[in-house]
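*Asks:* pasting the sequence and the predicted model now:
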Amino acid sequence: MCPRLLILPAATLLMAACATTPGGSADADSAGVLATDDPAPVQMAFTLASGTYRCEQGLRVDVQRAPGAGNSLEVSWKGRRYHMVRNLSHSGLPRFEDPASGLVWIDLPWKSVLLDGGSGKPLASECRGTAVSQRG
């Protein structure tokens, strides 16, 4: 067999080896996903303002954030005030819960929602901040 015929397959294998990353697949790398041994999902963190959130059907939710307290907030809903604590979510979305009442506040920059934690049904949806009183 001619040595020149072996050069092309050897060069092809070398190029393929250089194109892959150690310990990962090309699919995972191209998607921007890094495999880790950490089982806890990454939690999103947003710097959002305190203030009044106007929701669908004319509903209103007031949110107060203490400076530097990113893991808790106060929500006023229908004349009552609820202390909510951040609960880790599988999706990583900011999810605050009040265990006593069962209320859940999903806190996003583009819209937020107040849920009945027991049924999962929205109590106030499409909530958007209007009046800013302080940043937390």
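*Replies:* Nice, I can see it. Numbering: from 1, shown residues only.
*Asks:* CA only for contacts and neighbour counts going forward, please
*Replies:* Will do.
*Asks:* quick one, helices of the protein?
*Replies:* Ranges of helices within the chain are 3-19, 26-30, based on DSSP state H.
*Asks:* and of these, who's closest to residue 87?
*Replies:* Ranking the helices of the chain by proximity to residue 87 (Cα to Cα) places helix 26-30 first, at 28.3 Å.
*Asks:* re earlier: dump the helices of the chain into TSV; add mean neighbour count and distance to residue 78 as well.
*Replies:* Formatted as TSV, the helices of the chain follow (neighbours: other Cα atoms under 10 Å; distance: least, Cα to Cα, whole Å):
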stretch	mean neighbour count	distance to residue 78
helix 3-19	10	59
helix 26-30	11	47
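*Asks:* before we go on, here's another structure to hold up against the first:
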Amino acid sequence: MKKSLSTSLSMLVLLGASLAVAVPQVQAQTTTKKTTKKAAKKPAAKAAPTEVDDGEDEGTPDVKTSVSIDYKCELGNSLTIYTNAEDDKHIALRWGKALHRLSRVPTTTGANRFENRKYGLLWIGIPSKGILLDSKTGHQLANECKSAAQEAMPAPAPVDPAHSL
């Protein structure tokens, strides 16, 4: 009995010693994992999404051989669009004193959409008007922009709600 009691006591001492060593290791692993997770999250939160810059938005477009169309917009704004018959994938847009090159963006609606991602300019042209947006801030720069040809078009007749069915 004495031998089994001393053996049991020795086992308890060894078990206690191994637990004393194991618990700090588990705590260290848990702390390391938490620190690693936090460290991994911080750079991801600070990293901004990068856009592919193909250089199309760079430089001043050559408008010497282009056809220009002047647009008058609401609130007294105006802009000029330069098109080239050989290049239907790009336009040049004069907004204020700056001339920007915009690239065509495909649409499913049939609207003409051109964008310059570097400067955040977005031109949307439909048969009755055009609109210039700042895609970086989400604001309208010019709305109800119409060329002389668009201003000459008759306005669509109002629909009578009683006869619309």
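*Replies:* Thanks, I have it. Every value quoted in this text rests on a predicted model; they were computed, and no experiment measured them.
*Asks:* circling back: now render the helices of structure 1 as TSV, adding distance to residue 97 of structure 1.
*Replies:* Converted to TSV, those look like this (distance: least, Cα to Cα, whole Å):
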stretch	distance to residue 97 of structure 1
helix 3-19	46
helix 26-30	34
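*Asks:* nearest to residue 111 of structure 1, of those helices?
*Replies:* Residue 111 of structure 1 lies closest, by Cα to Cα, to one member of the helices of structure 1: helix 26-30, at 30.1 Å.
*Asks:* what range does that closest one cover in structure 2?
*Replies:* When structure 2 is aligned by TM-score structural alignment, helix 26-30 of structure 1 has no counterpart there.
*Asks:* which residue ranges of structure 2 form strands?
*Replies:* Shown for structure 2, the strands assigned by DSSP state E span residues 67-72, 78-84, 87-95, 98-104, 112-116, 121-126, 129-134, 139-145.
*Asks:* list of residues touching stretch 105-120 of structure 1?
*Replies:* 46, 48, 84, 93-97, 102-104, 121-129 (Cα atoms under 8 Å, 6 or more residues apart in numbering).
*Asks:* report the buried members of these.
*Replies:* Those of these that meet the buried threshold are 48, 84, 93-97, 103-104, 123-129, by 16 or more other Cα atoms under 10 Å.
*Asks:* quick check: the farthest pair among these?
*Replies:* 48 and 123 (21.0 Å).
*Asks:* quick revisit: could I get the strands of structure 2 in a markdown table, plus columns for distance to residue 14 of structure 2?
*Replies:* Below are the strands of structure 2 laid out as a markdown table (distance: least, Cα to Cα, whole Å):
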| stretch | distance to residue 14 of structure 2 |
| --- | --- |
| strand 67-72 | 89 |
| strand 78-84 | 86 |
| strand 87-95 | 79 |
| strand 98-104 | 75 |
| strand 112-116 | 72 |
| strand 121-126 | 73 |
| strand 129-134 | 72 |
| strand 139-145 | 72 |
